[in-house]
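Participant: sequence first, predicted model second:
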Amino acid sequence: MSVKSDRFAFVSLLAIALTLCANPVQAQFPQPDADGDYRRVNHHHWEVVDPDPNGLNCRMPDGCTYDDIMGYNCPRFTGNYLDYPIRGTLQVGQRFRGFFSNVGGTFRDNRGLPWVFVGENYDGNTRGCFVRANSNFVKPISLAVPSNLKQDTALPMTITFVEEMAGITVPDDNTTRSAYGGDLRLYDVHIAKMFEVTHYFCQRQRLGHLWWMYRAGGGSINMGRFQITCAQANTIANRFGLGKTETTTIRYSAEEGYRRVETFEIPILNLYGPNIPRWLDFTETFSPN
């Protein structure tokens, strides 16, 4: 490469770096395509920018919920989003939490255009419906989470996969004691790990669900068998959000013993602050089968 080419490459890289430094928000947030559409965007927090005084229409098939759609139990969910009834409207400036599709990111209608599901409205009552994921209507925003509120220290446990069955074995005899000195119990963190691992593999393999055998006391205490569907895992990941990754070791075994051991970087649920009582409420109702 010539000196002139080297100089041109250096100047180009410097310009890119200066642009990113001067526009940190653009570097941080997902960007729309040339048509203003946000396609396959794994981003939770949004703000309405549609200036229409009547508000931004939020649509949903009658008689269906998000869980119905994720579990393929909503026959009216056909991809004709514009034909869905208007459940309500969102006004400019309202912020909401978007839920992902089963394959991650925004949803697509039968024209191939993206929509985002309004799972939680921070500034209004309209939620549980779809709005267009286009820069004319919404924009991605940041809702910072105080790092000192996170409960994300890894706990000792052994995770195994035996064909269609997953297992989690923990050394603790008493899983009701506090995990971090607060309200979260060891039990709550163990259940969270089951959902995190299930969600991770549902995003990467053709799974419908995972069965989990949960044992405490190093394996001597049977805590029950739990079924977690991919739809359930996706719903939980959306409702609580996923934070940093945690190194997770999984032992793959068969009748003759362990065949291999693999390590994965699996995102963990954001169990902090106001999410803690919500998670405690959930684990109280999540029972073994």
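Facilitator: Cool, the structure landed.

Participant: going by C-alpha atoms from here, please, whenever you check contacts or count neighbours.
Facilitator: Will do.

Participant: and stretch 88-98, end to end?
Facilitator: In stretch 88-98, first residue to last residue: 16 Å (CA to CA, to the nearest Å).

Participant: before we go on, here's another structure to hold up against the first:
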Amino acid sequence: MQKKLATITLSLTCAFLGLGANLALAIPTPNQQGDYPSPVQKQRGARHVNWQVVDSDPKGLNCRMSRQFQGVSVDGSDVPAEFYIRNKYNISQWSVVFAFKRGQRLQAVTGNMDNHITLTDQQGKPWIAVYTSKGHCFVRANSNFIKPI
């Protein structure tokens, strides 16, 4: 009985350590420019949901959405295909629909395959969709503005 209990304990410990390693790998790390790159391939679970604002701007971190797409649920099936065209938009010029304060927590919007929803702007910079009380909008996915938590 004691040997069986030791085996179960060892199995659970190994499973826990393996899970811990997977969680550590899931935390996004920025590239040399500070950007949190969009997943190259849309793989199930290629996401990180919880973020925190680190932007030092006293006005807060701007969350932007195109007037054309305001009111559209970016994780819905009714999103126009043109919305996801890479490098098409100058997102930094979109309307500011919300501003997050430093230290505020953000929740990334995920799609039906558990991938976080990102866009890449005309300069190749990644933007991540987040929830607000006013709907979805995009913040720069850069370590100067947000960090994973």
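Facilitator: On my side now, so go ahead. Note that the coordinates shown come from a computational prediction; the quantities given were computed from them, not determined experimentally.

Participant: buried sites along stretch 89-96 of the first structure?
Facilitator: 89-92, 95-96 (16 or more other CA atoms under 10 Å).

Participant: of those, which is the nearest to Ile268 of the first structure?
Facilitator: Within these, proximity to Ile268 of the first structure (CA to CA) peaks at Phe96, which comes in at 21.4 Å.

Participant: my understanding was that the closest one contacts Trp46; is that so?
Facilitator: Yes - between Phe96 of the first structure and Trp46 there is a contact under CA atoms under 8 Å: 5.4 Å.

Participant: how about the secondary structure of Asp67 of the first structure?
Facilitator: On the three-state scheme (DSSP: H, G, I helix; E, B strand; the rest coil), Asp67 of the first structure is labelled helix.

Participant: and the residue nearest the centre of the second structure, how far is that from Tyr84 of the second structure?
Facilitator: In the second structure, the C-alpha nearest the mean C-alpha coordinate belongs to Ala108, at 4.5 Å (CA atoms, centre = their mean). Distance of Ala108 of the second structure to Tyr84 of the second structure, computed by CA to CA: 16 Å.

Participant: let me know the helix or strand that Glu120 of the first structure is in.
Facilitator: strand 114-121 (DSSP states H and E).

Participant: let me fix that: Thr247 of the first structure
Facilitator: Using DSSP H and E, Thr247 of the first structure sits within strand 242-254.

Participant: and that strand, which stretch of the second structure?
Facilitator: Using TM-score structural alignment, none of the residues of the second structure align to strand 242-254 of the first structure.

Participant: so which elements touch that strand?
Facilitator: strand 158-162, strand 257-269 (3 or more CA pairs under 8 Å, 6 or more residues apart in numbering; DSSP states H and E).

Participant: whereabouts in the second structure does stretch 189-206 of the first structure align?
Facilitator: Aligned using TM-score structural alignment, stretch 189-206 of the first structure spans no residues in the second structure.

Participant: what about the strands in the second structure?
Facilitator: Ranges of strands within the second structure are 50-53, 61-65, 95-100, 105-107, 118-120, 126-132, 135-140, 146-148, based on DSSP state E.

Participant: residues in contact with the second one?
Facilitator: Looking back up the chat, that one is strand 61-65 of the second structure. Applying CA atoms under 8 Å, 6 or more residues apart in numbering, the contact partners of strand 61-65 of the second structure are 53, 55, 91-92, 94-102, 136-139, 145.

Participant: what are the buried residues along the strand holding Glu120 of the first structure?
Facilitator: Residues 114-121 are the ones in strand 114-121 of the first structure that count as buried (16+ other CA under 10 Å).

Participant: tabulate the residues you listed (TSV), appending distance to Tyr258 of the first structure.
Facilitator: TSV is the format used below for the buried residues of strand 114-121 of the first structure (distance: CA to CA, whole Å):
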residue	distance to Tyr258 of the first structure
Pro114	44
Trp115	44
Val116	42
Phe117	42
Val118	44
Gly119	41
Glu120	43
Asn121	47
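
Participant: in the second structure, which spans are helices?
Facilitator: Per DSSP state H, the second structure carries helices over the ranges 2-26.

Participant: map Pro85 of the first structure onto the second structure.
Facilitator: In the second structure, Pro85 of the first structure lands on Ser95 (TM-score structural alignment).

Participant: quick one: its match and Arg64 of the second structure, what's the gap?
Facilitator: Ser95 of the second structure is 5 Å from Arg64 of the second structure, by CA to CA.

Participant: where in the second structure does stretch 267-285 of the first structure fall?
Facilitator: No residues of the second structure are matched to stretch 267-285 of the first structure when aligned by TM-score structural alignment.
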